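# structure, please.
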Amino acid sequence: MRLIAALFAFLAFAAPLAAQPAAPAEAPVVAEARAFMSAYADALRAGDRAGIAGRYDRTGAFHLGNGRKSFESHARIQAIYASADWQPPHRFEWRDLSYEPVGADAVVIAGQFAWTPREGAEPLVYSYTALLRRQDGVLRIRLEDESTRPPRPAS
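Modelled structure (predicted):
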């Protein structure tokens, strides 16, 4: 009798779980975007200037952040990363990235990153949004928004 009662209890618990639909499979473009962002972080940490610039759309990219908007040609993006003005981070990490496919060949990414400019410095935390779209068979950055928190008012 205990065996039957245990069986009914198990079925009563397991039946609703079995009725739950399986989580949808991740879109292939999302898996590709995850790999892209991981390699992008590696390039930033390594200071791979050409590798970073090579991730951008060949027709150019929109850059937004902190109330600004510009469109830069791919040649200009290459020049920015080749310049001595751009310095790689001492440490870099993505935080809480979310991936939203917007078709088979594009994905929007939203999250944050922490950029530590030099040893002993506090990390700077930025919000981050990007649109990656497929170009020449690979994902490339078409739009990036990098914004920091506004400064705290002085007391």
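
# every contact and neighbour count from this point should use C-alpha atoms.
Fine.

# and the nearest residue to residue 147 once chain neighbours are set aside, how close does it get to residue 133?
Leaving out its chain neighbours, the residue that sits closest to residue 147 by C-alpha to C-alpha, 6 or more residues apart in numbering is residue 65, at 4.6 Å. Distance of residue 65 to residue 133, given as C-alpha to C-alpha, to the nearest Å: 20 Å.

# one more, for comparison:
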Amino acid sequence: MNNIENIVKSVATKSKKDISIFKEIKQMDFVDIFPRSEVERIKLNNEAIKLGVVIEKTDRGVVYKLNNPIKTILGEILLVKIRKYDSSRLSWEGAGDFIVDDFEKFKEKHKDSPNCKFVVGQTYIAIEIKTENSLSYVMDIPTSQFYKV
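Prediction:
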């Protein structure tokens, strides 16, 4: 098993307990990987390019489509992003993006939940679910749909 596969599976395992209270969540769709250093970021990008292809370079990192999905307890992952090193993200190895059938209903139901925060990005709207163990996002549009994967 490679480092990326280990990290993706670890993110799924850590997220499973924390998201289990949200019955609407169907599966994990994408994983953002947070390098612990600039050296680790370079190593992870070198590994990712061997496992798949670059589909986007963003201001926060590089998105890869993997040649073979990583099977986790929360679904198969075909997309990962190796983030730029960010010292504010050292509490977690990564963050999973999750799919729900009806984002608006989910948002309305959980808007006042203590661990949930509404996040608006340039191309997405999400609910961030943050705990000591995991960082998860429920996206308005699944990441795989956004990238047409």
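
# got a TM-score for the pair?
Here the superposed chains carry a TM-score of 0.23, computed using TM-score structural alignment, normalised by the length of structure 2; 67 aligned residues with a C-alpha RMSD of 5.7 Å.

# which one of residue 65 and residue 133 of structure 1 has more residues nearby?
Just comparing residue 65 of structure 1 and residue 133: by other C-alpha atoms under 10 Å the higher neighbour count belongs to residue 133, 24 against 16.

# so the more buried one is in which element?
strand 124-135 (DSSP states H and E).

# just checking, what packs against the one helix or strand residue 52 of structure 1 maps to?
Using DSSP H and E, residue 52 of structure 1 maps to helix 49-53. For helix 49-53 of structure 1, the packing partners by 3 or more C-alpha pairs under 8 Å, 6 or more residues apart in numbering; DSSP states H and E come out as helix 28-46, helix 74-82.

# for the ones you listed, could you give me a markdown table that also reports mean neighbour count and distance to residue 92 of structure 1?
Formatted as a markdown table, the helices and strands packed on helix 49-53 of structure 1 follow (neighbours: other C-alpha atoms under 10 Å; distance: least, C-alpha to C-alpha, whole Å):
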| stretch | mean neighbour count | distance to residue 92 of structure 1 |
| --- | --- | --- |
| helix 28-46 | 16 | 6 |
| helix 74-82 | 16 | 16 |
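
# for stretch 97-111 of structure 2, buried residues please.
For stretch 97-111 of structure 2, the neighbour count (16 or more other C-alpha atoms under 10 Å) marks 97, 98, 99, 100, 103, 106, 107 as buried.

# please enumerate the strands of structure 2.
Counting by DSSP state E, one finds strands in structure 2 at the ranges 25-33, 52-58, 61-72, 75-83, 94-100, 116-120, 125-130, 135-139.

# need those in JSON lines (columns: distance to residue 18 of structure 2).
Formatted as JSON lines, the strands of structure 2 follow (distance: least, C-alpha to C-alpha, whole Å):
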{"stretch": "strand 25-33", "distance to residue 18 of structure 2": "11"}
{"stretch": "strand 52-58", "distance to residue 18 of structure 2": "28"}
{"stretch": "strand 61-72", "distance to residue 18 of structure 2": "16"}
{"stretch": "strand 75-83", "distance to residue 18 of structure 2": "16"}
{"stretch": "strand 94-100", "distance to residue 18 of structure 2": "12"}
{"stretch": "strand 116-120", "distance to residue 18 of structure 2": "11"}
{"stretch": "strand 125-130", "distance to residue 18 of structure 2": "8"}
{"stretch": "strand 135-139", "distance to residue 18 of structure 2": "9"}
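
# which stretch among these comes nearest residue 11 of structure 2?
With distances scored as C-alpha to C-alpha, the stretch of the strands of structure 2 nearest to residue 11 of structure 2 is strand 94-100 (6.1 Å).
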